[in-house]
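>>> Predicted model, plus sequence, below.
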Amino acid sequence: MIVAFSVSPSAGDETGGVSEAVARAVRVVEESGLPYELNSMFTNVEGSWDEVMDVVKRATEAAGVGASRVGLVIKADIRPGYESGQLSGKVDRVRDWLGD
């Protein structure tokens, strides 16, 4: 399964930025050892249902340190039989169609 998730605390720094909170969340993902990709809007993480949801929960908690609430957006690709290699595999299959 691949999950794309985005976390954001209710209050940012003095400029409204949430980079520090997001960095705490990404650190949780990195330390999990699961394959992941980071982009400007989401963090994509790949693994089994239980692994991924545990990481999302802990990352959300980390981002929310000191905040009164946290927004969480999750999108999941649940494809039985495909628990690894799909972060790049899905993109590779599209690139094959594009002739890249």
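In hand now; what should we look at?
>>> only C-alpha atoms for contact and neighbour calcs from this point on.
Fine.
>>> Could you pull up the contacting residues of the residue nearest the centre of the chain?
Residue closest to the average C-alpha location in the chain (C-alpha atoms, centre = their mean): T43, at 2.9 Å. Contacts for T43 were tallied using C-alpha atoms under 8 Å, 6 or more residues apart in numbering; they are A4, F5, S6, V26, Y36, E37.
>>> for comparison:
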Amino acid sequence: MIVAFSITPLGVGEGVAEPVARAVKVVRESGLPNRTDAMFTTVEGEWDEVMDVVKRAVDAVAEVAPRVGLVLKADLRPGVTDGMTSKVESLEQHLDH
């Protein structure tokens, strides 16, 4: 499965980079394939391991924020691995034509 999620620390003021960095650190240390951009962090793996990473990332932010918002989008496709890369490669091939 591929999960794209965004964690928003609430009640910490305008500067949210430090609390968000705590979440990204959890994801990167998980060992699962992942990618972070300006809006979302995407992680790929089995259901239980991905959801565990998301929970731990939320918990890391909750340690420094009184309230946490979570937006999550999941692509559940049994039997597919390396979907984060293969989906983009397929798109690029279509753009090249």
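Perfect, I can see it now. Owing to the predicted nature of the structure, the values given are computational and were not obtained by experimental measurement.
>>> just to revisit the earlier point, what is the nearest of the contacts of T43 of the first structure to G47 of the first structure?
Y36 (9.3 Å; C-alpha to C-alpha).
>>> what range in the first structure matches stretch 40-57 of the second structure?
Taken onto the first structure by TM-score structural alignment, stretch 40-57 of the second structure occupies residues 42-59 there.
>>> what residue of the first structure matches up with D82 of the second structure?
Per TM-score structural alignment, D82 of the second structure is aligned with G85.
>>> Would you mind finding the match for V26 of the first structure in the second structure?
Per TM-score structural alignment, V26 of the first structure is aligned with V24.
>>> Are we agreed that its match is in a strand?
No - counting by DSSP: H, G, I helix; E, B strand; the rest coil, V24 of the second structure is not part of a strand but helix.
>>> Number of residues surrounding the nearest residue to A11 of the first structure once chain neighbours are set aside?
Nearest residue to A11 of the first structure in three dimensions, chain neighbours excluded: A67, at 6.5 Å (C-alpha to C-alpha, 6 or more residues apart in numbering). For A67 of the first structure, the neighbour count with other C-alpha atoms under 10 Å is 14.
>>> same deal with E20 of the first structure?
Neighbours of E20 of the first structure using other C-alpha under 10 Å come to 12.
>>> who's in contact with it?
Counting by C-alpha under 8 Å, 6+ apart, E20 of the first structure has no contacts.
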